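Student: Give me the fold of what follows.
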Amino acid sequence: MNNKKDKKSRENDLAPSEKVEGALRGAKRFIPRQMFSFFQPTYHYLLSIFAALWYKFPARDLIVIAVTGTKGKSTTVELLLHLLRAGGLKVAGASTVRFTIDKKEERNLYKMTLPGRFFLQRFLYNAKLAGCTHAVIEITSESVSQYRHKWLFLNALVFTNLSPEHIESHGSYEKYIEAKLDIARELEHSKKGNRVIVVNGDDNESQKFLSLSIPRKLNFELDDTRPFALESTHARATIFGKPITFPLPGEFNILNALGASMTAKEFGVSEETIRKALSEFEGVKGRVERVIQDGVSVPFDVIVDYAHTPDSLEKLYRAFPGQRKVCVLGNTGGGRDKWKRALMGGIAGYYCDEIILTNEDPYDEDPLTIVVEMATGIKKKKYEILMDRRLAIREALKRAGQGDIVLISGKGTDPYIMGAKGTKEPWDDATVVREELTRLASL
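Tutor: Predicted coordinates for the structure are as follows:
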């Protein structure tokens, strides 16, 4: 593809409001860094309110459900969209995985959950024009510093869980928690009626969310779903007093399903409809995604997952207790959260039978340095370093045998491998797996 032509085409497609944001970003280059840092909060706030004004505050006319937490946000968004649609509602959704307005969808290629403020407000405006009544929005802590969570006039918030992440950008875990609470305070201060917060009561920080002045507070816990059973391809759990089976492995996915179910019920979807829809759910791309290639049969399983924090990586590995694990590990990007590198290597060393360390998103950091720092956490297991991510996946598939599971973590649906000076290599873990499975079958 001609990159210059493609860029020009995208520029021509921009709304006038986004061109304003682009012009302001260009002007930043001529402002001294210290001066801009001082005025940065004002800059972001003004952009945020200008975007909402330009599109006439579309969230006022929608029922807006936000989902936040460290892990499980995208899966919960996808579950909620599925359940609300099953209930006959016309919905829109924005997440790290994709953007959907009714039956139209677009893969999220931005390498961020919430793109520019203008994008989100235009998205909500277009959802309103399309006749959607509900919007489900994934909100991250990093979007708070740029006020991307403002002017959403929330009706509901689902809180999934909290564990350390983005510590270097926030300054501390306490400030990270505060950023998440700022999202909940948007619900607290929303003028809409019938507001509800749905909170994972098993999380250590749950009371901070439940203590806010929100009219309706719902608490869900794993014990609510007992008796439950976990298999490598699905989970069996009790939802609203009756047992169901749905194709999402792991205790964490039972909690995601329960949080989404309780929220959907709040907006009029019946318990029977929710249970039926859960049993028919097809999963989420890049989130414990089981990858197969048509026409290729192998005696092992392959899973692609976004797990990029120590807690999420451990829960991914624990979701498959009975299988020999061949792990491709590359889930610590450059320039951030260096504290977790050795820790994640240690988790792989504890749970995995074979470990291949590889590249993920080095940005401006030396990629080999990142991987070596991960390796320092592996104490008693042998490991191999293959910096070419494709070759690492190829080697893992070659090593897998009868009944094994290949676990490829860190990128999920990320569309690029990000390199130095803004370079990016188009990428998709699941696509590469399928290509390599075809190659393996031809040998």
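
Student: going forward, measure contacts and count neighbours with C-alpha atoms only.
Tutor: OK.

Student: now residue 131, what's its secondary structure?
Tutor: Three-state assignment for residue 131 (DSSP: H, G, I helix; E, B strand; the rest coil): coil.

Student: Surely residue 200 touches residue 259?
Tutor: Yes: under the criterion of CA atoms under 8 Å, residue 200 is in contact with residue 259, at a separation of 7.2 Å.

Student: to compare against the first, here's another:
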Amino acid sequence: MVTLRPSHTQPVALGELATQLGLPAPGSAVAVAGVTLDSRSVRSGDLYAALPGANVHGASFAAGAAAAGAVAILTDPTGAEVITGAGVDLPVLVVPDPRAVLGGLAARVYASPPAGLALVGITGTNGKTTTAYLLDSALRALGQQVGLVGTVETRVGPTRVKSERTTPESTEVHALLAAMHEAGCATCVMEVSSHALTLHRVDGVVYDVAVFTNLSQDHLDHHGSMERYFQAKASLFTPERARHGIVCVDDQWGRRLAADAPIPVTTLAGGAEADADWRIIADPDDPAAFALTGTDATLDLRSALPGDFNRVNTALAALVLLQLGHDVDDVVAAVRTDPHVPGRMERVTPTGGGTAPLAVVDYAHTPEAVAAALAALRGHTAGSIVVVLGAGGDRDTTKRAAMGAAAAHGAALVIVTDDNPRSEEPAAIRAAVLAGARSADATAQISEIPDRREAISAAVAEAIRRGPGSAVAVVGKGHESGQDIAGVVHPFDDRVELQTALDAWCGGGA
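Tutor: Next up, the predicted model:
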């Protein structure tokens, strides 16, 4: 497990941390140089946070943490009893909810967020990763060292580490911010998930700019309702978490957020007729070109990725750059830099080139994202669209039928297959998606091929059979390089499998 931290920290007395928590100072003089909640990541001088887990309490690993060099432990009353029973001889800070105070402690130990590092936090159901990569690309074009934290990877300057979740735990977040500052980064661009906001992962961070892309059904297994999901997102746009907001008002949630946010907000609308500070005016002759028009300026921009939603993502990135103080002309030039956004409307071609159907992989895993991806693809093909999709197990079950319906409305052929079934029965997940597709008032053909590799190959073959101008969209997993089946992650990359199928059916471009 790779954990990125600064190479140097100024140790903080454990007594100072106890005082911060309102606890009496421990009797021993202990200095804390790092913080972690993962016993496998403990380094000498660390405060180990032993948190209650879904199956095992982190206090069960306290002895191992002590052996690895931990100098103190933060836990709850239950954890304290476990630690005492295990005979671990370390100072213990006991609070009712250790997760809720962990961000503040990590911020103190890592002196984070560091002065001079501009922070951008991006939230929303769809578009977080694309907007983050657009910003990263533009900032690099402006000559900056950039830190990136998100669904695909974490970057500290040139160093890259594959991400385990969209937003890391608070201990990692503050360590990363300190490491970015140490590496000379001028800006950190971070995807901020709703889970991160409700589970205290970004506590202690105040973003210079917070960005809202959109809100649609997702993660209701965690939040329980759209209202609670919205409130989680809206909490980013408070003085405790951000100084300025940029909000897309194309949906009801964005309009509500812009009206109610207690911080200054700049609004963006995807159409010329909408009421907003900035509006997108599409070029009728060029789907990639558009004008971003505000009260005092107009920026002539181009979207490097297809679809109306990517014009919005591009405009959001431009507005962030303006808010950070970059010159208009520099912003236009920087945003025109062509980024690589892994698994987001990512085109896949045969190894040897040659004639093949237009084929893309996209991370779309909500009804709205599936519809938007297929609509974007429709703008680039005159033939039939064949879509391969499934739905993830152990996640929001209520969106599965709607995903199937969205696919049926946007494609000529829908091939339902397995995504990441995780601990659920794959056939039951497919049945829900199939039911939605078949109930849609659409003319699409519906097919079921459980094996995802076979489904992708069949989609390419069918697109070829349907003739020139046809296209293939493989949606749901995007950049992911594994398929989780019954707790075992098997190597599987939609981009690799799609290219293999194109090579097989198109003769490798020969």
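
Student: Toward the C-terminus, what is the element adjacent to the helix or strand harbouring residue 34 of the first structure?
Tutor: Assigned by DSSP states H and E, residue 34 of the first structure belongs to helix 33-54. Towards the C-terminus, the helix or strand next in line after helix 33-54 of the first structure, according to DSSP H and E, is strand 63-68.

Student: superposed on the second structure, where does whatever helix or strand comes next after that next one end up, distance-wise?
Tutor: Going down the chain from strand 63-68 of the first structure, the next helix or strand is helix 73-86, by DSSP H and E. In the superposition against the second structure, helix 73-86 of the first structure averages 1.3 Å from its aligned positions (mean CA distance after the TM-score superposition for the first structure).

Student: which residue numbers in the second structure go with helix 73-86 of the first structure?
Tutor: Mapping helix 73-86 of the first structure onto the second structure (TM-score structural alignment) gives residues 128-141.

Student: Provide the aligned range in the first structure for stretch 303-316 of the second structure.
Tutor: Mapped onto the first structure using TM-score structural alignment, stretch 303-316 of the second structure spans residues 246-259.

Student: Need the residues that contact the helix holding residue 34 of the first structure.
Tutor: Helix 33-54 of the first structure is contacted by residues 17, 21, 28, 58, 117-118, 121, 145-148, 150-151 when judged by CA atoms under 8 Å, 6 or more residues apart in numbering.

Student: Can you tell me how far the counterpart of residue 216 of the second structure in the first structure is from residue 154 of the first structure?
Tutor: Aligned counterpart of residue 216 of the second structure in the first structure: residue 163 (TM-score structural alignment). According to CA to CA, to the nearest Å, residue 163 of the first structure stands 24 Å off from residue 154 of the first structure.

Student: Check residue 277 of the first structure too.
Tutor: 25 Å.

Student: These two: which has the busier surroundings?
Tutor: In terms of neighbours (other CA atoms under 10 Å), residue 154 is the more surrounded of residue 277 of the first structure and residue 154; the figures are 31 against 20.

Student: residue ranges for the strands of the stretch 301-443 of the first structure, please.
Tutor: Taking DSSP state E, counting those that start in this stretch as the criterion, the stretch 301-443 of the first structure carries its strands at 301-305, 325-329, 354-357, 383-385, 405-409, 416-418, 424-426.

Student: Including mean neighbour count, could the ones you listed go into TSV?
Tutor: Rendered in TSV, the data for the strands of the stretch 301-443 of the first structure read as follows (neighbours: other CA atoms under 10 Å):
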stretch	mean neighbour count
strand 301-305	23
strand 325-329	27
strand 354-357	24
strand 383-385	17
strand 405-409	26
strand 416-418	20
strand 424-426	12
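
Student: I'd like those as TSV, with distance to residue 399 of the first structure appended.
Tutor: As requested, those are exported to TSV (distance: least, CA to CA, whole Å):
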stretch	distance to residue 399 of the first structure
strand 301-305	12
strand 325-329	7
strand 354-357	9
strand 383-385	12
strand 405-409	9
strand 416-418	24
strand 424-426	26
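
Student: which parts of the match of stretch 303-316 of the second structure are buried?
Tutor: Residues of stretch 246-259 of the first structure classed as buried: 246-259 (neighbour count, 16 or more other CA atoms under 10 Å).

Student: so what corresponds to residue 251 of the second structure in the first structure?
Tutor: For residue 251 of the second structure, the residue aligned by TM-score structural alignment is residue 203.

Student: shared neighbours, residue 200 and residue 259 of the first structure?
Tutor: Looking at what touches both residue 200 of the first structure and residue 259 (by CA under 8 Å, 6+ apart), the common residues are 160, 220.

Student: Endpoints of stretch 106-124 of the first structure, how far apart?
Tutor: OK, stretch 106-124 of the first structure end separation, CA to CA: 14 Å.

Student: So what's the gap between it and the chain middle?
Tutor: Centroid separation between stretch 106-124 of the first structure and its chain, computed with CA atoms, centre = their mean, to the nearest Å, is 13 Å.
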